[in-house]
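Engineer: no FASTA, just this:
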């Protein structure tokens, strides 16, 4: 797993490195060298560097110097003369570079800048760095608009200019980078809100040779989960396994209005590896679910007049649920009084529990000031995994809205820290899904836009339940188990988009692609390990 840092954590890391003897001036030289290397690998003959006022601009001036010394034609655009740059380090390297074999343009007009962009093979964006937030001011908003309109090949230094590196927000305009050459570690804003749309390929320069020794001295906003971190969940089944030792799942879901949610969740749990899956659903929709899932036992529960779980359902559901290795509750169950009783009764059981969709809405409805203010509602000894999307997450903590990854992480941490249990995980679903535990936040592989379809969350909940049941006896970190399920769900999105087309994917397609997704994950892990072995052998 690789760290992802907040802006404050980056500044703290730089201070630690400086105390250990590497100055910020040295780091600027190393950052410029790394940025130059990312430009050079694109084989340009002519490069344009857009340099701002601060240290990010200083990185750009260093890169310009290095590229020019390699025989590449370099133009640098600056808002002021090098002697007038306010940041001391940036002013020093700008003076040095301006006296060498580069051409400097100070404050060009929009038309002049557009001509310079068109002449360049690659543009190095060193306008604004991680300290930027709020709105853009002239001339930088004009520069960025001209750059984006030209459709140039762009390498951004540390973060695309105009992107808030903490929140991923864009106020007005932002550089659309092909490559972002970030320093030390990716910034959390590259994964939040608009960040993924503007960052392009993110490559990371460690800069400091002892980075591995000191990066653990600062907190990590999150950690990125690679496929090879999940290798334990991709092992083949042992030959002596049977349907019971593979794990069992009870899906408590559905209503007369939404029977399909229970069907999709149960089928996904079975596809994800559980050996025995059953459904407990209100009596009015039980036969429909039986017809759709001939291999799955369906238990009809007492219903109310609207076809949702009735007042007598909680006792029967709890008695049934105690026999299973994992229980998934919520998809399509509505928020009837009986459904609320089902949720609270399941929370009292000593069995791994996944709460999704309406189960979370039921929980939010009984909390007065957010569930984090009343942790006794969801405190339990057995594992609990909640899977809210942003809207459900906002309801759980009684906020008006949760609008981006950073806000989702904050809200999920409030829930987890409310009880402080290692067995409580919040899977905050969004364009980038965060798996939040009491000690860490993990960001598994994000899926394609094809996952943005009704029922996709029901499939993910089923995958989580199936993976929990299959791996229950060997789970050491629940965050990693949930990350495996999220990554598998993402791979189903890629596989389904390949088969049906990105805009044509529906949730049931995702279920049918779970096997393909497992194969894709395994191939990526095996291929990565083979490349590591080959690289090590070559070095030896």
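Structural biologist: Great, that's in hand. Just so you know, these numbers come straight off a predicted model, no measurement behind them.
Engineer: Going by C-alpha atoms from here, please, whenever you check contacts or count neighbours.
Structural biologist: Fine.
Engineer: what's around residue 287, how many residues?
Structural biologist: Using other CA atoms under 10 Å, the number of residues around residue 287 comes to 16.
Engineer: so what's residue 494 up against?
Structural biologist: Contact partners of residue 494, counting by CA atoms under 8 Å, 6 or more residues apart in numbering, are 447, 448, 450, 517.
Engineer: Was I right to think residue 14 contacts residue 24?
Structural biologist: Yes - using CA atoms under 8 Å, residue 14 is in contact with residue 24, at 7.5 Å.
Engineer: returning to that earlier point: can you tell me which of the contacts of residue 494 is closest to residue 198?
Structural biologist: Within the contacts of residue 494, the smallest distance to residue 198 is 15.5 Å, found for residue 448 (CA to CA).
Engineer: For residue 272, see how far away the closest one is.
Structural biologist: 20 Å (CA to CA, to the nearest Å).
Engineer: which residues does the residue nearest to the spatial centre of the chain contact?
Structural biologist: What sits nearest the mean C-alpha location of the chain, by CA atoms, centre = their mean, is residue 432, with 3.3 Å. Taking CA under 8 Å, 6+ apart as the contact definition, residue 432 lies against 191, 192, 405, 443, 446, 447.
Engineer: Put this next to the previous one:
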């Protein structure tokens, strides 16, 4: 099994500062001309533009004052040379350009690009340019911007978003923090973002998932220099094709005892469905045995829905220890409630010392106690639960999701799975994991219960590696949702659709052979 921090260099996620230092290293230590590097970036972005939007014209290219603006001027030059109609607007005055950005502007003008100074054209003319354009190239604010965009950038960004036109963002959508994925004020909503040299962490989590559209990475042939630069990534991007070999191989003589016994403790009165979703997801994720401890009134529905689950109706927490003794992993919290019944159940789970996955009301109850760190637990909060656990506000969590996950891990130990677009998994290492991708269909009740069941089942099978279980669980959950939404759409997606798609996802990681003898 690969080490937790392992993975391809192309999947490493860096801070914006690290990528700038990598660029500097490439230029100063490897002898690569900075302007040539800028031209390579512009050519790569233009190639992506042509492939995604063949024949689109005219282009409206919006340029800032830094190297991001320089990329924009060179994209405009490439477009003109290939016969595109191009309207290029200098949102920052060209007199402020220096270094390679100034060279780029000069080359664009020499190649026939007519650059319009924003300060010299009135609002009616700018509005006309937006109305006649078919595609916007956003090269206004690069990775150096971190706060709310100032004028005139804020107004132009807002106009981009109002236009309804597709936007190609160069390196990062203007207004997005390339390190944290946070947005303060206005930010461009791009259809595609072409990013260079190293992947920026903020493009893959938080608001980045909403603002970037499709993210395309262009290494610009400097991968070796990235490795030599000494810059460490903030995170590793994890996706189904790159993690599916983490799943344990099932031998031909496998039996249910080899794959763990998951006990789901969930479902107070009125919330029986939560525990059933969790238990069924665990059963569909390879657990050898699954038990559900819930309120007695939920037993009939649970058995009717999924008869392979062993269902126990519990009235009091004192009935739980016998079930805990038989469990490999305990999943506690979905629909647990915060009444005396839920409190008793959580207390028994914690006191058992069993490896555990805590979610939902278990986290809400945990937030009211003194922090109880444990190395064998996985916590799966959404931003609201994370805010309660850290005694802060949700915007503080979303302002830097990676920092929030790391802080939770330092307080509670184990592994933190911070849910949301670009789920963060923190395990106490310097490098966190990011489950790449998002799916708006998952924004409905019960999806987190399914995730808990998946994570619990994988933890039962990977008992020595809770972080692998958490990463795999987050990635599998997203992949199954994407498979289901391809058929159901986003608005109609419900948690059971995701459960039904799990076998299809897991099947891709299984060997083709079934152990039978072939005749000659």
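Structural biologist: Nice, I can see it. As the structure is a prediction and not an experimental result, all values here were calculated from the model.
Engineer: that older thread, more neighbours, residue 14 and residue 24 of structure 1?
Structural biologist: Comparing residue 14 of structure 1 with residue 24 by other CA under 10 Å, the one with more neighbours is residue 14, at 20 against 15.
Engineer: What residues does the more buried one make contact with?
Structural biologist: Contacts of residue 14 of structure 1 (CA under 8 Å, 6+ apart): residue 24.
Engineer: Just say helix, strand or coil for it.
Structural biologist: helix (DSSP: H, G, I helix; E, B strand; the rest coil).
Engineer: Next, find the distance separating the aligned partner of it in structure 2 from residue 47 of structure 2.
Structural biologist: Using TM-score structural alignment, the equivalent of residue 14 of structure 1 in structure 2 is residue 23. Look at residue 23 of structure 2 and residue 47 of structure 2: by CA to CA, they are 21 Å apart.
Engineer: do the same with residue 330 of structure 2
Structural biologist: From residue 330 of structure 2 to residue 47 of structure 2 the distance is 51 Å (CA to CA).
Engineer: between these two, which one's more packed in?
Structural biologist: Legend: neighbour count by other CA under 10 Å for residue 330 of structure 2 and residue 47, higher for residue 330 (31 against 16).
Engineer: To which secondary structure element type does that one belong?
Structural biologist: strand.
Engineer: What of residue 88 of structure 2?
Structural biologist: strand.
Engineer: is it true that it touches residue 75?
Structural biologist: No - contact criterion CA under 8 Å: residue 88 of structure 2 and residue 75 do not qualify, at 9.9 Å.
Engineer: who's more crowded, these two?
Structural biologist: residue 75 (29 against 26).
Engineer: element containing that one, please.
Structural biologist: Residue 75 of structure 2 is part of helix 67-81, with elements assigned from DSSP states H and E.
Engineer: mean distance, that helix to its aligned residues in structure 1?
Structural biologist: Here the mean offset of helix 67-81 of structure 2 against structure 1 after fitting is 2.3 Å, by mean CA distance after the TM-score superposition for structure 1.
Engineer: neighbouring contacts of that helix?
Structural biologist: By CA under 8 Å, 6+ apart, helix 67-81 of structure 2 touches 38-39, 41-43, 45-46, 61-64, 85-86, 88, 100-105, 107-109, 111-113, 137-142, 170-171.
Engineer: hang on, the earlier thing: can you show me which of the contacts of residue 432 of structure 1 carry over to structure 2?
Structural biologist: Here is what carries over to structure 2 from those, by both residues aligned by TM-score structural alignment, their matches' CA atoms under 8 Å: 191, 192, 443, 446, 447.
Engineer: Now do the same for residue 157 of structure 2: its match in structure 1.
Structural biologist: Per TM-score structural alignment, residue 157 of structure 2 is aligned with residue 144.
Engineer: ok, the closest residue to that match other than its chain neighbours - contacts?
Structural biologist: Residue nearest to residue 144 of structure 1 in three dimensions, not counting chain neighbours: residue 175, with 5.7 Å by CA to CA, 6 or more residues apart in numbering. Counting by CA under 8 Å, 6+ apart, residue 175 of structure 1 touches 125, 144, 145, 147, 148, 156, 160, 161, 162, 163, 198.
Engineer: Translate residue 175 of structure 1 into the numbering of structure 2.
Structural biologist: By TM-score structural alignment, residue 175 of structure 1 lines up with residue 188.
Engineer: Wait, a helix at that match?
Structural biologist: No - looking at residue 188 of structure 2 with three-state DSSP, it is coil, so not inside a helix.
Engineer: Please report how far it lies from residue 162 of structure 2.
Structural biologist: Applying CA to CA to residue 188 of structure 2 and residue 162 of structure 2 gives a distance of 10 Å.
Engineer: can you check residue 368 of structure 2 too?
Structural biologist: For residue 368 of structure 2, the distance to residue 162 of structure 2 - CA to CA - is 44 Å.
Engineer: picking up where we left off before, derive a ChimeraX selection command for the buried subset of the contacts of residue 175 of structure 1.
Structural biologist: In ChimeraX, this line selects whichever of these come out buried by 16 or more other CA atoms under 10 Å:
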select :125,144,145,147,148,156,160,161,162,163,198
